[in-house]
Each structure stands twice: as structure tokens, then as C-alpha cells.
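Visitor: with the sequence up front, the predicted model follows.
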Amino acid sequence: MGVLVVQHARDEGPYVLGEALAAAGLRMRLCRVWAGDPVPENLSGTEALVVMGGPQSAHSDDGFPSRRAELALLRRALDAEVPVLGVCLGAQLLAVAAGGAARPGTGLQVGWGEVRLSPEAARDPLFAGTRERLRVLHWHGDTMDIPDGAVPLASCERYPVQAFRTGGAAWGLQFHLEVDETAVDAFATAFPHEAAAAPGLRRAAPGELAALAPHRDRVLARFAALVAERSERTAARAFFAPRADAWEARFAADGPRYAEAVARMDLRHGQTVLDLGCGSGRALPALRAQVGDDGTVLGMDVTTAMLKAAVREGRERQAGLLVADCSQLPLPEGAVDGIFSAGLLDHLPDPAAAVREWARVTGPGGILLLFHPSGRAERAARHGRPLSPDDPLGEPNLWPVLEAGGWRLDCYEDADEHFLARAVRI
């Protein structure tokens, strides 16, 4: 796992942003398109996507051979809700990827200048608490139109779009918040003709940066913390989002086996049942049939794209669908009578903490059914690996975790054609 940083010019690196990511325990993976590095086709192993500035134009392929690949990667990040930070050129590319536009501006804007934060910035996860007026480093000649639904965060008179948020966790900054004195010197050395438009740029840098630093460091640290906190969810979303459209067709034959597994829960009409990691909702019709029209069925998944697939299958008629972290459930204690979960527990970072949380929301005597339409050995062989003795779904590992979490394992089946474990809330 790592933060993918797309760098367009040798001297336009992450600077202070890189320090913030490292302080949060995050590793950077540099894609130096200026040196010929190919832009990845997918977001596998990516905790966040950062797209830096550069001399290219976001509105044209001329002199910008990686533009289309970067836009495609940004769109994948937006679809999968992978955190994104775009800086200068990166912000313009983000605007285009999200449905807005980039275009030539009215002239070069280089040097230290003021931006005004919008009222929405006071509620933004990164900018909340930042003073209304900031002096920042400008270095651009192009501008952008933000997409519908995007939240404007900062502006100035000459170029009104200076910062915005779009989607679940994507930010674009037209100005360079990532800079320190080394960065300012590198910019001025790399682009001397542009730097000449801002006399005293280097001389003013120490004082300007001293005033900016507390706000710069807080915003960048918040982005890094958000990336770190969402890392596991991001991995799941990055994996499942591009597969969501084909998921139902690919596994359509598993429907009867899901129904057979649900029948083992022995639910009654009027009860409340939760499908954790519900995906496209293959178990939801059977769960609804068990609890009847007067019961409650909830399907939760961390990947919005999978829930949209469930809606396309009409499963919102059988259950309420929620985007939620399956290890931190938005439910009160004892709210459900049963939990169904297929292929989830062994992919969570802390299975023991998860089953404790699931016990918290389940009333005494409630049922937990863990299921997969193939056995552990068959899955291991399919993925070309041996069956690990440390597998959390192995019976010697699973029952003590369940018992410590408030469950009693009363059925365990691990055959070629399915895996099933049934536990009762103590």
C-alpha cells in the first residue's frame, strides 16, 4: 500500500506534503511522468492519489502525453472514493475528471498573493479552523471551472477558483500549499522567466512561509490523517469499485447457495437482520423472505459502487442499503436479531474487534452466520497458495475469537462447495 504521487516536473515534488504523509506512517510511490514513468492503469495498492503541478495544460494533449491516462486514473479514484489531492495542474485535471473544465486563463499569476476562504471551508475536513484570508504561492496561467456539486473552498479576484472539494474525498488546490523555502527556490530556478514576473519572490519567502506554515501544516496533516484512517476502506473500494458492474453476472449462479445459507439462520417474521459486506445484495431476497414484510433487512457495504449494483438489481426494495464501515456499525446496542456475512471477516484488519462490534449490536440469542460459496481449501488453491494455519476462518482460530467476542460457535462446516459457521450471541 502507498500514496501514489504523480509528478510532472523534476522540481514540482510533494515537499511538505511528503513530510506530512511520512509523519502519518504513509509511504509514497512516485510516478515521475517527466522521466517517462507510465501512469498506472488501476489503483491497486493505492491509499491515496496525489497529482502535482507542472508546466503542461490540463485542457490539451499537446506536450502532455500522459494527460488521458491521468484523467482515467482520477476518474477511477473518484468512482472508488480513493482520497485525492490535486495541486495546480493536478487540481485542473481533477476538475476535468469530475465533469468540469480547464481552460487558458487571463495571464500568468505568479508570486505571493491572498486567497479568501469560502463559508463552506469552515465545515471542510481539511480547511475547518483556517483563517479566512491566506497569503499563498501562486504559479499558474490556466484556470478551471469546477464540476456541478463541487464545493468551492477558496478564491481570489483574478482567478476565482482557488480550491474546491468534489466527491467523497477529493480536493483541488490551484495554489501551492505544499511549498517550503527549498520548493520556492527550485521553482524560481526551474522557471526563471515566470519568476521574473514576481520580483522579490525569493526574498519574501521566509516571512511569507512563516505566516503560512501553521495553516499549511494543519491542512496537509489532516489530509494525511484522513488517508491513514481510511486506508482499509480505500483498499476495499479500490478493489471492488471497478468490478461492481460485472459482479452480479459473474456470480449469478451462487444465488441458490446464498438462499440455502440464509435458511440456516432460522429467522422469524418481524425480526431485524443485517447483511454485512452485502455487495450487490445476493442474500437480501432470502433474508427478506425469512423476516417477512413486517421485518427489517439492512444491507451494509463500504463500497458505494457495489450498493449501486444492488440498486440496479432492484434490491433496494428488499432492504435498506447503507454505506458503512462494517467494523464500526451505526447502530445501537442489541438492534438486530441476526447478522449474515459472506466473505468479509477474514479480509478485515482486526477480526476480533469486528466480532465484538457485531456482538454489541446483536441481542442475546441472535445469530451470526459466516458464509462463502466455496470452501477454504478450494479458494486457497484457486489463488495458487497453500491453506494457511493462521487463517482466521480456520476452526481452531475462529472459535476462540468468537467466544471472546460474545458468541458461541454451534456449527462449523468447511467443504469444497461452501464454508459456513453459525454462532449464537451469548
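Guide: Perfect, thanks for sending it.
Visitor: from here on, just use CA atoms for contacts and neighbour counts.
Guide: OK.
Visitor: T189 - how many residues pack around it?
Guide: Neighbourhood size, T189 [other C-alpha atoms under 10 Å]: 13.
Visitor: I meant to write A249 there.
Guide: When counting by other C-alpha under 10 Å, one arrives at 9 neighbours for A249.
Visitor: surely it forms part of a helix?
Guide: Yes. Residue state for A249 (DSSP: H, G, I helix; E, B strand; the rest coil) corresponds to a helix.
Visitor: what separates it from A310, distance-wise?
Guide: 12 Å (C-alpha to C-alpha, to the nearest Å).
Visitor: repeat that for A289.
Guide: The gap separating A289 from A310 is 17 Å, by C-alpha to C-alpha.
Visitor: ok, those two, which is more surrounded?
Guide: Between A289 and A310, counted using other C-alpha under 10 Å, A310 has the larger neighbour count: 26 against 18.
Visitor: ok, second structure coming up, stack it against the first:
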Amino acid sequence: MPMKTVAIIRHVHFEDLGTFAEPLARAGYEVKYYDIGAHALPARDPAATDLLIVLGAPIGVYEEDEYPFLREEIDLLTARLGAGRPMLGICLGAQLIARVLGAKVYPSGVKEIGWGPVDLTEAASTTPLRHLANTSVLHWHGDIFDLPRGAEHLASTAICRNQAFCVGSNILAVQFHPEADPTAGIEPWLIGHAAELASAGIDPRDLRDGAKAINPSLPARARKMFAEWLEGLRS
């Protein structure tokens, strides 16, 4: 029986699958990273891969002129969404899904960077996101999006009303970073985003100390959440 395939669009090397790598392996997926700037994007044919995951980046969906590859990603996502093929978007990936679904993506005027909880909606109580209730996750963004028409609202914070949404069982978008593992250390994030932290007046020592204070059950909860979502996918 052939392995299932998952294509991972990675924009910066340290923002990878994190805790989500293990559930994919257990579920029998063959993982292939597509690093922007180093590899061409996956084939636009929705049938070419079983699952697409689009990871984060410190750029905006609306910056197509500065970063033309965003247009290619939007075309790829549009094809997959039109075919109802499974897809997960994290951070920028979530914003791209929202954009393709017709929602507005724009700067919030404030950076949400640090460890903190998300407020789950009543609808989320019956979804895999329920495993992240009453725990803190990593937030790292300055853009927000409106809830796409027809999407189910799953999570929010005081700064960002639309932290997560789904469309059926195959499409999940999360603005926060459930894949980030505080027990593995976040030094690559602090180095890679040093300029952003400085401009926002955020001390990297606070983020480092915050990671040490996070409930050690977070990685297991995140893996359980993602594994359950994978089990519910429809080809």
C-alpha cells in the first residue's frame, strides 16, 4: 500500500513541523519540505499530494509585489480548496487560507508575541482543538484576518478575534503556533526574529523564560490534537 504524502511549504527554516512531525510519521505520511527560495512549489494538481501544510513567515499576505511567490501559493491553495483537498495553515498559512476564501487580511496595529492561552469557542469543544484548552501556546504575529464566510470560528484572544477556523473536516487554519515545542527551546526563533523583537520592544529573555514556565503537557496535547485532526481527514 503506497504511503500517504504531505507537502510542507516552509518559508523560514526554524519554523518547521515541530511537534506535528511525530503524528504524521505515525499516521504513515511521507513528508517533503518545499523551502521557499530553494525549491519550486508543489504541483498545482490537487491530487498530487494527500495533504498540504503551509507554515508561518514574517511577511504579509498582501505583500505580493515584494514577495511574488505569494501569488503562486495563493494559486496552489485556490486549486486545493476548490477540490476540497486536505490542508492546514499555520500563521501565514492560516492567513493565506483566509485570503483564498475571500476574507480580508490586514495589520492589526499591535504585535501579539509571546506565550498565552487561546479562548476556544463552543464549536471548538467538539473539534481536535479542545485538547489545547486551558494551556498556553506560542503567539507570533502582527497581521489578523476576518472570518471567511462559511468558516466555523474556533478560537480567539483579546488581541486577535480570529485565532482559528475550520471549513468542514479537511481545512484547518490556526493563527497561533500549536506546533512550537517549548521544551525543545525557542532559540532559533529568537535569533531569526531578532529585528522584529527589537522593533516591537520585546525582550527575548522574557520569551525564553516564558517557554520554561509553560505546562510540560503542551507538546503531548498538541500531538494529540493534530493526530485526531489527521484521523478525521477525508480524501
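Guide: Looks like it arrived, so ask away. Fair warning: this is a prediction, and the values are worked out from it, not measured in the lab.
Visitor: and G93 of structure 2, what's its match in structure 1?
Guide: Correspondence of G93 of structure 2 to structure 1, assessed by TM-score structural alignment: G90.
Visitor: now name the helix or strand holding that match.
Guide: helix 89-97 (DSSP states H and E).
Visitor: give me the contact list for that helix.
Guide: For helix 89-97 of structure 1, the surrounding residues in contact (C-alpha atoms under 8 Å, 6 or more residues apart in numbering) are 50-58, 70-72, 74-75, 85-86, 101-102, 143-147, 171-174.
Visitor: and that helix against structure 2, how far off on average?
Guide: After superposition onto structure 2, the average distance of helix 89-97 of structure 1 to its aligned residues comes to 0.4 Å, using mean C-alpha distance after the TM-score superposition for structure 1.
Visitor: helix or strand right after that helix?
Guide: Using DSSP H and E, the first helix or strand after helix 89-97 of structure 1 is strand 101-117.
Visitor: so for the longest helix along structure 1, what gets flagged as buried?
Guide: Taking DSSP state H as the criterion, structure 1 has its longest helix at helix 201-229. By 16 or more other C-alpha atoms under 10 Å, the buried positions in helix 201-229 of structure 1 come out as 201-202, 205, 208-209, 212-213, 215-228.
Visitor: next one: stretch 124-141 of structure 1
Guide: Of the residues in stretch 124-141 of structure 1, L126, F127, T130, L134, R135, V136, L137, H138, W139, H140, G141 count as buried by neighbour count, 16+ other C-alpha under 10 Å.
Visitor: look up how far G100 of structure 1 lies from the spatially most central residue of structure 1.
Guide: By C-alpha atoms, centre = their mean, structure 1 has its centre lying nearest to V82, at 3.1 Å. Distance, V82 of structure 1 to G100 of structure 1, by C-alpha to C-alpha: 19 Å.
Visitor: cool, N397 of structure 1 as well?
Guide: 51 Å.
Visitor: skipping its backbone neighbours, what lies nearest V33 of structure 1 in space?
Guide: Spatial nearest neighbour of V33 of structure 1, chain neighbours left out: H8 (5.4 Å); criterion: C-alpha to C-alpha, 6 or more residues apart in numbering.
Visitor: thinking again about what came up before, buried among the contacts of helix 89-97 of structure 1? Make that a ChimeraX selection.
Guide: To isolate in ChimeraX the members of the contacts of helix 89-97 of structure 1 that are buried, counting by 16+ other C-alpha under 10 Å, one can use:
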select :50,51,52,53,54,55,56,57,58,70,71,72,74,75,85,86,101,102,143,144,146,147,171,172,173,174
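Visitor: restricted to strands, list the contacts of helix 89-97 of structure 1.
Guide: Among these, DSSP state E puts V50, V51, L85, G86, A101, A102, T143, M144, D145, W171, G172, L173 in strands.
Visitor: burial count for E260 of structure 1?
Guide: By other C-alpha under 10 Å, 12 other residues sit near E260 of structure 1.
Visitor: that one maps to what in structure 2?
Guide: Looks like E260 of structure 1 stays unaligned there (TM-score structural alignment).
Visitor: roughly how far apart are E260 of structure 1 and A286 of structure 1?
Guide: Using C-alpha to C-alpha, E260 of structure 1 is found at 9 Å from A286 of structure 1.
Visitor: quick revisit: need the contact list for the residue nearest to V33 of structure 1.
Guide: Per C-alpha under 8 Å, 6+ apart, neighbours of H8 of structure 1: R32, V33, W34, M52, G53, G54, P55.
Visitor: these two touch, right, the fourth one and V84?
Guide: The reference is to M52 of structure 1. No. With contact defined as C-alpha atoms under 8 Å, M52 of structure 1 does not reach V84; the gap is 10.9 Å.
Visitor: just give the nearest non-adjacent residue to A83 of structure 2, would you?
Guide: Per C-alpha to C-alpha, 6+ apart, closest to A83 of structure 2 is P46, 6.7 Å.
Visitor: just to confirm, what residue in structure 1 is aligned with that neighbour?
Guide: Per TM-score structural alignment, P46 of structure 2 is aligned with L43.
Visitor: how many neighbours does the equivalent of Y62 of structure 2 over in structure 1 have?
Guide: The alignment partner of Y62 of structure 2 in structure 1, by TM-score structural alignment, is H59. Using other C-alpha under 10 Å, H59 of structure 1 has 19 neighbouring residues.
Visitor: ok, A235 of structure 1 next?
Guide: A235 of structure 1 is flanked by 19 other residues according to other C-alpha under 10 Å.
Visitor: which ones are touching H141 of structure 2?
Guide: Counting by C-alpha under 8 Å, 6+ apart, H141 of structure 2 touches P58, C91, K111, E112, I113, Q175, F176.
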